[in-house]
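1. Structure, please.
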Amino acid sequence: MLFNSTDFLIFLPIVFILYWFVFNKSLKAQNILLLISSYYFYSCWDWRFLFLLAFSTVLDFYSGLAIFRSSTIKQRKFWLLLSVIINLGFLGFFKYYNFFAESFAQFLGALGLEAHPATLSIILPVGISFYTFHGLSYVFDIYNRKIEPTTNFVQYSLFVSFFPLLVAGPIERATHLLPQVEKPRKFNYAMATDGLRQMLWGFVKKVVIADNCAEYANLIFNNSAEYSGSTLVLGALFFTFQIYGDFSGYTDIAIGTAKLLGINLLRNFAFPYFSRDIAEFWRRWHISLSSWFRDYLYIPLGGSKGGNWMRIRNTFIIFLVSGFWHGANWTFIFWGGLNALFMVPLVWFKTNRKNIETVAQGRLLPNITELLQMALTFGLTVFAWIFFRAESLRHAFQYVGDIFSNNLLSRPEVLSYSMLITIGLITTFIIVEWMGREDKYAIEKIGILWPRPLRWSFYALIILTIGLYMHTEETPFIYFQF
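-> Model prediction:
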């Protein structure tokens, strides 16, 4: 079930009404309703993979109890490794089996040996990367004595499978979400209206920005050999805003939906394209994943405690693993390595924590230095996204090569009236995002103090814009494939 579908627009009000007006006097009933709703939501993709979600849930629930009750370190490690190996085993099989088989065959071919590996027609279960990381963080935290396991299976199951975040995050932590699941929740009007505003802005990002950018990004990337360098730059820019609008739009809708149900989810984006260096970008992009790798991989490897070479090694490890997490393609691994390479000067000179506060905080415009820093960081990000979007490394290098060898300063061939409209929408979007960059999402406080007629007119204008520029077909979110 897509957030941007008619089915979801029917599903959510039904859950909302039952949740607050039928089962509102019983926490247990509310949690059971949300759990059933979450499994139904997931089954709309492919009901056959419900068993995988249920198995992962049971595995980590009982592994957590076993770790906590173990009397020796050896026993604790056994139960932790059991959970990790089985979880990553399922993830590896469904997501990476064919990749490893084909890569091994290519390696043997490079040595002059012929191989015909057996590949399988494997369907990637939607959300497996996300709910697997939910469960792993839970058992890791129990093992490290940060939390005690819950003995309530329904509450734990809801933590893993809560439908707003089930298929594309944010990647939640038990320390943050479980306490909310365990405590009674009362309807909060201010929280609900805030959730609706955030959902509204999420739909703008997805339907108005991402889907319209996707039309031109796909056109240019899929026919890149036919276009000039200037057109290829335009294609990279369209994809840059497509992926941001698509993924952060999903996150805004997910967080807003959870607020309607009285639950706060972790923030996942903080205006990353206004970053002044790559380190700041990664503190603001996909925050829940970045912090997951920091806490469960980077810090256990030694973090920043060692010398420069150790810190650089650890940086490359987490970025390469992060790239591989995104998909079974060498393009993602290269993309991760490229971002690690961008980080090296910051890590070496220990300036990776320099830009912590919001850019131009308390000011309308950035100064020249900030503007140049943002332009450089944005340029590096756009360049890296080419490798993320390309079909293969060969395609990516060909794309980059054609940018600099094929009429870079010429007029793009694909310019049209509709494309200029999309560029105008992107420009307006950037302005609104900039104006709201100090808040949790761009329109969080816009119009709050306006007279009601003016405020509602503003929301009506947003809805009208969504209606005018939405595509007739439902388009899935990019991160569903991860």
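
2. only C-alpha atoms for contact and neighbour calcs from this point on.
-> Fine.

3. Which residue, neighbours along the chain excluded, lies closest to residue 68?
-> residue 142 (6.6 Å; Cα to Cα, 6 or more residues apart in numbering).

4. how near is the one you found to residue 83?
-> Residue 142 is 12 Å from residue 83, where distance means Cα to Cα, to the nearest Å.

5. just residue 125 next, same as before
-> Going from residue 125 to residue 83 by Cα to Cα gives 19 Å.

6. for residue 454, same thing?
-> 54 Å.

7. for residue 160, same thing?
-> Look at residue 160 and residue 83: by Cα to Cα, they are 15 Å apart.

8. who's more crowded, those two?
-> Neighbours were counted for residue 160 and for residue 83 using other Cα atoms under 10 Å; residue 160 has more, 31 against 23.

9. ok, and for the helix or strand hosting that one, which residues are buried?
-> Using DSSP states H and E, residue 160 maps to helix 153-161. Residues of helix 153-161 classed as buried: 154-161 (neighbour count, 16 or more other Cα atoms under 10 Å).

10. Second input sequence below; structure requested for side-by-side comparison:
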Amino acid sequence: MVFSSLIFLYAFLPLSLLCYVACGSIKAKNASLLVFSLIFYAWGEPKYVFLLMFMSMAAWFCALRIEAAPSRESGKTWLIISCILDIALIGFFKYSGLICSVFGEVPNFISRIALPIGISFYTFQLLTYVVDVYRRDAPAQRSYWNVLLYAALFHQCVAGPIVRYKTIAHELFEARRPEGELLAGISRFAVGLTKKALLANPCGSLTETLLLSDAAISNPALFSENLRALSQLPALGVWLGMLAFTLQIYLDFSAYSDMAVGLGKMLGLHYPE
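-> Presented below is the predicted three-dimensional model:
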């Protein structure tokens, strides 16, 4: 599920906002937000919800050990353990196939592993939490579910923006959230959605026409064939394709950031820009 999909715009978003507003206390709002965030993530990759929950549990446990450590050095040990675990998991899912291909044939079980959606974003979110606890910028959360909520927030888990824990913790877990900013959030979300539909997507289509399709990029065999075809294109077409691809990447991230900030405002959460 993506922000620009019909199922998100006409079903998920209205239902999640209605349930959120209907809840009275901060704890009830957060419980509703966590349930919808996990549904949002599971919509694309149900099995990888457990990976998200495991990584959140590891960060929660390491942060508690850091806060309870008798010395800064022993606390640093748990920080290093957390960093190694997070980086190792990202490396396995993102680069194991590439590393195996350098040394020989890629095993079948590795080639069948799909990249978990948003793993880079929520991993670095969790790292900021552990680092903030280590630096004494924020207290460790006693509740595992609060750490999971911070990592799984549906409006930023998949495509960012990455926000430090100390920046948002007060609003997310303690402060009353003003729902009066709903219209401002809808307006900002609409700007991002328009940017995505009218600018980023056409740039993506132009890139595929002039250069390589997404299928060619993800398939090594097709990539080689398209690369040979690319060498036959006129220089102007290649330059235009590169420009379109650059604009697509920029506009995609800009649009998703606008939509995430807008969704945050609808929930009473404010992100630094």
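
11. Now the TM-score, please.
-> After superposition, the two chains reach a TM-score (TM-score structural alignment, normalised by the length of structure 2) of 0.88; 254 aligned residues with a Cα RMSD of 1.6 Å.

12. related to what we said a few turns ago, ok now do the residue nearest to residue 68 of structure 1, which residues does it touch?
-> Listed by Cα atoms under 8 Å, 6 or more residues apart in numbering, the contact partners of residue 142 of structure 1 are 64, 67-68, 148-149.

13. got those residues as CSV, with distance to residue 231 of structure 1 and secondary structure columns?
-> Formatted as CSV, the contacts of residue 142 of structure 1 follow (distance: Cα to Cα, whole Å; DSSP: H, G, I helix; E, B strand; the rest coil):
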residue, distance to residue 231 of structure 1, secondary structure
64, 53, helix
67, 56, helix
68, 58, helix
148, 55, coil
149, 54, coil
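
14. how about those, which pair is most distant?
-> The largest separation in the contacts of residue 142 of structure 1, counting by Cα to Cα, is between 67 and 148 at 9.9 Å.

15. Who are the contact partners of residue 57 of structure 2?
-> By Cα under 8 Å, 6+ apart, the contact list for residue 57 of structure 2 reads 144, 147-148.

16. What about the counterpart of residue 197 of structure 2 in structure 1, how many residues nearby?
-> Under the alignment (TM-score structural alignment), residue 197 of structure 2 pairs with residue 207 of structure 1. Residue 207 of structure 1: 25 surrounding residues under other Cα under 10 Å.

17. so residue 207 of structure 1 touches residue 465, yeah?
-> No - using Cα atoms under 8 Å as the test, residue 207 of structure 1 is too far from residue 465 to be in contact (9.6 Å).

18. Find the residues that touch each one of the two.
-> Overlap of the contact sets of residue 207 of structure 1 and residue 465 (by Cα under 8 Å, 6+ apart) is empty.

19. Next up, the contacts around residue 183 of structure 2.
-> residue 266.

20. Give the buried residues for the helix or strand where it lies.
-> Element membership for residue 183 of structure 2, per DSSP H and E: helix 182-195. Neighbour counts using 16+ other Cα under 10 Å place 182, 185-190, 192-193, 195 of helix 182-195 of structure 2 among the buried residues.

21. now, among those, which is nearest to residue 88 of structure 2?
-> Comparing those against residue 88 of structure 2 with Cα to Cα places residue 192 closest, at 33.4 Å.

22. List the contacts of that closest one.
-> 254-259.
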